[in-house]
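S.K.: The following block contains a protein sequence and its predicted model.
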Amino acid sequence: MTEPPAMPTASSARLIRRWTTTAAVLFAVALAGCGREASTPSDSADQAAALREEAVLQAGDATVRASVIPTTNVGAAIATQYGIARSEDSVLLMVGVRQGPQATETSLPATVVASVRDLRGVRQAIAMREVRSGDSIDYVGTATVAAPDTLRFDILVQRQGKPEARLQFSRDIFPR
């Protein structure tokens, strides 16, 4: 014959009430998030600023700077100069290799190879091309993106007679 279950003590009753209350609060918080759009930063200016932030690598006597810009934010004249199509589902990767103090730095020629990986692990090679404007040299290419996503960029820079430099960084991409 089994004994009837023991009556809960006052301290175990308080513990059960506390766990029940905590579970109810957590359930209410989780339920409150249902049916809403995915959480994204509310200020689009903050999103744009975070996206435009340069990734910087000091590679010996040179500085490698990379930035990512939605192609819809690129003016028509610049898009034509860079040979890119403006689209809601693409971003522009721009890489510059410079030498000297930032106010008077000089562009350096290099070979730039880039790729990007999204959150699903899908990798895209980015065809980079050299763009010259006066004495300035930049390397540009585009990547396809389905926002929202986080893109992980991997950039290899090779200057003649110098060791290869690798710059890796991530950027969050939000729908417009």
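M.R.: Perfect, I can see it now.

S.K.: use CA for all of it now, contacts and neighbours both
M.R.: OK.

S.K.: now the helices: where do they sit in this protein?
M.R.: When assigned using DSSP state H, the helices of the chain occupy the ranges 10-32, 44-52, 76-82.

S.K.: Put this next to the first one:
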Amino acid sequence: MFKPWIVLLSSLFFSSLITAQPAETYVKQLGDMEVHFIGIPTSFLTPEVASSYKIERSRYRGLINIVALDTTGEDKKALSVGISGTATNLVGQTINLEFNKVTEGDAIYYLATVEYPNDETYRFDILINHDGDEQQLKFTQKFYVDE
């Protein structure tokens, strides 16, 4: 049976290796949440995975993936959270991000896309709310056009 989330997570993992940044830069502890995040070009996704998640594959579109885990217990469990945010480029143009919640078994993650020209850096400002505990995730991601 085809499991698109396995291919998506594999794509995200291998793309993090390509960026030459250590994996720990994609994880932040925010209150009682461990938040995993990454931005990759949607062209890294296979056509099947992109189709199953209704994501447009493009050399000019990035995918943002956010996962929040509960760290209060022994097992880190995925959290259902409220999430919103913006992406701002270096000249100050801001895009409101529209996150889609994806639930597959015990996994919960939030996906948003952003368009970009070549060599574009975005500052992401994401608000994550879990049961009234609002935390702010900030990170910067540079996107390149896949040639």
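M.R.: Structure received. These figures come from a predicted structure and were not determined experimentally.

S.K.: buried stuff in stretch 121-137 of the second structure?
M.R.: Buried positions in stretch 121-137 of the second structure, judged by neighbour count with 16 or more other C-alpha atoms under 10 Å: 121, 122, 123, 124, 125, 126, 127, 128, 130, 135, 137.

S.K.: Show me which pair in those is furthest apart.
M.R.: Longest distance between any two of those is 28.5 Å, between 121 and 130; criterion C-alpha to C-alpha.

S.K.: Make CSV from the helices of the first structure and add mean neighbour count and distance to residue 111 of the first structure to it.
M.R.: Converted to CSV, those look like this (neighbours: other C-alpha atoms under 10 Å; distance: least, C-alpha to C-alpha, whole Å):
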stretch, mean neighbour count, distance to residue 111 of the first structure
helix 10-32, 11, 50
helix 44-52, 14, 23
helix 76-82, 13, 17
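
S.K.: for those helices, which one sits closest to residue 145 of the first structure?
M.R.: Per C-alpha to C-alpha, nearest to residue 145 of the first structure of the helices of the first structure: helix 44-52, 13.5 Å.

S.K.: Please name every helix or strand in contact with the closest one.
M.R.: With contacts defined as 3 or more C-alpha pairs under 8 Å, 6 or more residues apart in numbering; DSSP states H and E, the packing partners of helix 44-52 of the first structure are strand 62-70, strand 165-173.

S.K.: Please report how far the spatially most central residue of the first structure lies from residue 119 of the first structure.
M.R.: In the first structure, the centroid-proximal residue (C-alpha atoms, centre = their mean) is residue 171; its distance is 0.9 Å. If you measure residue 171 of the first structure against residue 119 of the first structure using C-alpha to C-alpha, to the nearest Å, the figure is 11 Å.

S.K.: Residue 45 of the first structure too?
M.R.: 23 Å.
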